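In: sequence plus predicted model, see below.
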Amino acid sequence: MKVTEQPITLPRSTVYNMGSTHTNRDYRISVSVPEGEAPSEGYPVLYVLDGNALFPLCAESARVLKGRGIRGFGPLVVVGIGYLTEGNFPADRFYELTPPTDRASLPPRPGGEEWPPTGGGDNFLRFIEEELKPAIEEAYPIDRSKQALFGHSLGGLFTLNTMFTKSDLFQTYIAGSPSIWWSNRCVLEAEKAFTANRTVEPDPTPVRLLMTVGEEEASHPNRMLHNAEEMYQRLKQLEENGLSVDFHVFPGEGHLSVLPGLIGRAIRFALHK
């Protein structure tokens, strides 16, 4: 029997290389579009951080779940924001996904390695807001009232920080196992400002947040589960101020094994189901 080797491709998916004037870096932007005609209002869209690792999982999950007609799942454009380098979680992400950082506050890395460049999250957010989103909205029929941002770990930290500082950029935020511990939990200052603004605004724009974590992360030295649960307890007090927040702990799962279950829940949440 003759065996011919062929690469695997993701159906209805396209990859672009896109440079940013804000970060002076290039990104691998992957886009998955559903089959069939777009709804009259356009497609909901899910922007996925760490696209090297998470775009294939999210794109195929969205396609399969929609194709099977499972309740709660419909057509969804998935946009992965990744890197030109190889690897699921390349070191570049430490720059894009972290706020301005006091590097002296960071714990030693495993193996004694130095931390990669950090603290470029503000510039990365400008890239998403001013360069990437307009390009996606011009190229594809997008429902601008149903846009979601999804990140895990440092991506979850970036997702929270985006909601706290630019909450009108997306309607839905999904933060999986967020690295709230980063730089002495500096994201809590942004949370405090977000809370203060929400409580004084007469009619704040509605925002939805899903936070998740794996049960086994309770033993993580950076308090992954406890930090997330404590933040949820604070944020749920803002439900009368336009914030709808859900929190879920995945039984028996750790920081990475949580991803398959998280992705299905994230897609359903992005679709407002």
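Out: Sure, I can see it. Just so we're clear, the structure is a prediction, and the values are computed from it rather than from any experiment.
In: please count neighbours and contacts with C-alpha atoms only from this point.
Out: Noted.
In: where along the chain do the helices fall?
Out: Under the criterion DSSP state H, helices of the chain are mapped to 51-67, 93-96, 121-126, 133-139, 154-165, 182-185, 187-200, 224-235, 259-270.
In: got JSON lines for those, with distance to Gly252 too?
Out: Shown next, in JSON lines, are the helices of the chain (distance: least, C-alpha to C-alpha, whole Å):
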{"stretch": "helix 51-67", "distance to Gly252": "20"}
{"stretch": "helix 93-96", "distance to Gly252": "27"}
{"stretch": "helix 121-126", "distance to Gly252": "32"}
{"stretch": "helix 133-139", "distance to Gly252": "36"}
{"stretch": "helix 154-165", "distance to Gly252": "20"}
{"stretch": "helix 182-185", "distance to Gly252": "24"}
{"stretch": "helix 187-200", "distance to Gly252": "27"}
{"stretch": "helix 224-235", "distance to Gly252": "13"}
{"stretch": "helix 259-270", "distance to Gly252": "11"}
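In: out of those helices, nearest to Val245?
Out: Taking C-alpha to C-alpha, helix 224-235 is the member of the helices of the chain nearest to Val245, at 7.1 Å.
In: need the distance between the two termini of stretch 245-257.
Out: For stretch 245-257, the separation between the terminal residues is 23 Å (C-alpha to C-alpha, to the nearest Å).
In: before we move on, what about stretch 109-124?
Out: Chord length of stretch 109-124, first to last residue, is 24 Å (C-alpha to C-alpha).
In: still on that earlier bit, out of the helices of the chain, the one nearest Leu84 is which?
Out: Using C-alpha to C-alpha, the helices of the chain put helix 51-67 closest to Leu84, at 8.7 Å.
In: out of the helices of the chain, nearest to Glu215?
Out: Between Glu215 and those, the shortest separation by C-alpha to C-alpha is 7.2 Å, and it involves helix 224-235.
In: please compare the first structure with the one that follows:
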Amino acid sequence: MTIRNWGPLTLALLLAPLPAIAADAPSLKIVSEGPAPQRRAIQLIVHSERVGRDFAIQVTAPGTPPILPGQMAPAVYVLDGGYDVAGPTGWLLGGAGTMAPAYIITVGYPPGGPYTRERDLLFGPGTRPDGTVAKGGGGAAFRAFLLEELKPLMEARYPLDPKAAVLFGHSLSGIFTANMLADRPEAFRGYLIASPSVWADPSVIDRLKAVRARAGGRKVFVGYGADEEPYMVQGGRGVAEALSGDPEHLTLKVQAFAGEQHISYYPVLMSAAFPFLLPRAAPIRRPSPITLTPQQSHRYFGTYVLSDGRQMTIGEDEDGMLLQVPGMPPTNIYAEALDRFYVHGVDARLTFEPGDQPPSAVRFYVNGAEAVARRVQ
């Protein structure tokens, strides 16, 4: 038996922006668009007027993206391109039910283009532990690109909740993320600060201490490898200590990853941090199916209209009852009881009005959101 699911929907949704919303998009120029090197993602090459250069943006949609009227999802903006593992990891964690399904948006550099990471991530020069100087100086322009160009564009193209965005940075991008929290805490709801290069900007410590009282209940995860260089461990501890002590205004979690060095803990970091920053509203239910008679099943067959005018149809195929909603592939639904159905492996279910006659409406639940669809035939 073939079990249909919503996994194939990811790329289809990504390649089909929302036209009604896109009219409000900012003027960030999209140079090219197409499949990304990462599986299940698309890649946009965009040109930033704020920075004056191109960036490579890869977008991975959650396995069960928002489909109900008005439904939105959080986004995690990952610097350093997410080392090409952030998108797949976020997709897996969301699908496994350990975190809220989220769009993973990585920010990197196009192949063959200028690699200006140090300049973009630092707001000024910083002295490395070996005495050499990291020039920096482009942090303000890069921050403007993220907040004034990229974030509005993503929120125009995809059903993203602007009040639930998370910023994730490691090493140099970790100190950039710490600076974002210190100077613009309202820009993101959550912050993942990993192995921050505090050596490049020691002033961030005092500014983080000052920001705690106006953090507005934000969540911050600070992580570092326990076996990193002593100055990196000291930087991670310094950021954590600066943010501690005010749980009323800021929810903090700190983890030193035992036996790990500067980059080796990156994959497990996401497994620890994403569920803390973006917890699920409720666990995924995994009921057992029951068998309905053909007469019982046929009661639910018909066409139902959502509040945005989309028609969802319930019928059957060789594998059983079939749900079809515009914008998503057909998927089988399974009865857990009379009038209650679910989609295998995801947080999606349907509850029909009880009774002997064909139901006049169905309540549709996806990822904690719900909507009513009225029967039209």
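Out: Perfect, thanks for sending it. These figures come from a predicted structure and were not determined experimentally.
In: if we can go back for a sec, tell me which of the helices of structure 1 is the most buried.
Out: helix 154-165 (a mean of 24; mean count of other C-alpha atoms under 10 Å).
In: now what about that helix, what contacts it?
Out: When contacts are defined by C-alpha atoms under 8 Å, 6 or more residues apart in numbering, helix 154-165 of structure 1 is touched by residues 49-50, 94, 97-99, 121, 125, 149-151, 169-170, 173-180, 187, 190-191, 193-194.
In: and with 6 Å instead?
Out: Leu49, Leu97, Gly151, Ala175, Gly176, Pro178, Ser179, Ile180, Ala190, Glu191, Phe194 (C-alpha atoms under 6 Å, 6 or more residues apart in numbering).
In: looking at the helices of structure 1, which is closest to Ser20 of structure 1?
Out: Among the helices of structure 1, helix 121-126 comes nearest to Ser20 of structure 1, with 8.6 Å by C-alpha to C-alpha.
In: Leu169 of structure 1 maps to what in structure 2?
Out: With TM-score structural alignment defining the correspondence, Leu169 of structure 1 maps onto Ala187 in structure 2.
In: if I look at its match, how far off is Val166 of structure 2?
Out: In this view, Ala187 of structure 2 and Val166 of structure 2 are 9 Å apart by C-alpha to C-alpha.
In: check Ser48 of structure 2 too.
Out: 21 Å.
In: rewinding a little: so which of the helices of structure 1 is nearest Ser13 of structure 1?
Out: Closest among the helices of structure 1, using C-alpha to C-alpha: helix 51-67, at 8.2 Å.
In: and the contacts of that closest one?
Out: With contact meaning C-alpha under 6 Å, 6+ apart, helix 51-67 of structure 1 is reached by Ser32, Phe73, Gly74, Val78, Gly80, Ile81, Gly82, Asn88.
In: ok, for the first one, nearest residue in space, not its chain neighbours?
Out: Take Ser32 of structure 1 and drop its neighbours on the chain: the residue closest to it by C-alpha to C-alpha, 6 or more residues apart in numbering is Ser13, 4.2 Å away.
In: the third one too?
Out: Here the nearest residue to Gly74 of structure 1 in space, its sequence neighbours aside, is Lys66; by C-alpha to C-alpha, 6+ apart that works out to 4.9 Å.
In: structure 2: which residue goes with the one you found?
Out: Lys66 of structure 1 maps onto Gly94 in structure 2, by TM-score structural alignment.
In: its match and His298 of structure 2, how far apart?
Out: 33 Å.
In: Ser173 of structure 2 too?
Out: Ser173 of structure 2 sits at a distance of 56 Å from His298 of structure 2 (criterion: C-alpha to C-alpha).
In: do the same with Phe221 of structure 2
Out: 50 Å.
In: of those two, give the one with the bigger neighbour count.
Out: Phe221 (22 against 15; other C-alpha atoms under 10 Å).
In: tell me who's in contact with the counterpart of Leu149 of structure 1 in structure 2.
Out: Taking TM-score structural alignment, Leu149 of structure 1 has Leu167 as its aligned residue in structure 2. Going by C-alpha under 6 Å, 6+ apart, Leu167 of structure 2 touches Val76, Tyr77, Tyr191.
In: pretty sure the last one sits against Gly217.
Out: No: between Tyr191 of structure 2 and Gly217 no contact is recorded; they are 11.8 Å apart, counting by C-alpha atoms under 6 Å.
In: skip the chain neighbours and tell me the closest residue to Leu252 of structure 2.
Out: Val220 (5.0 Å).
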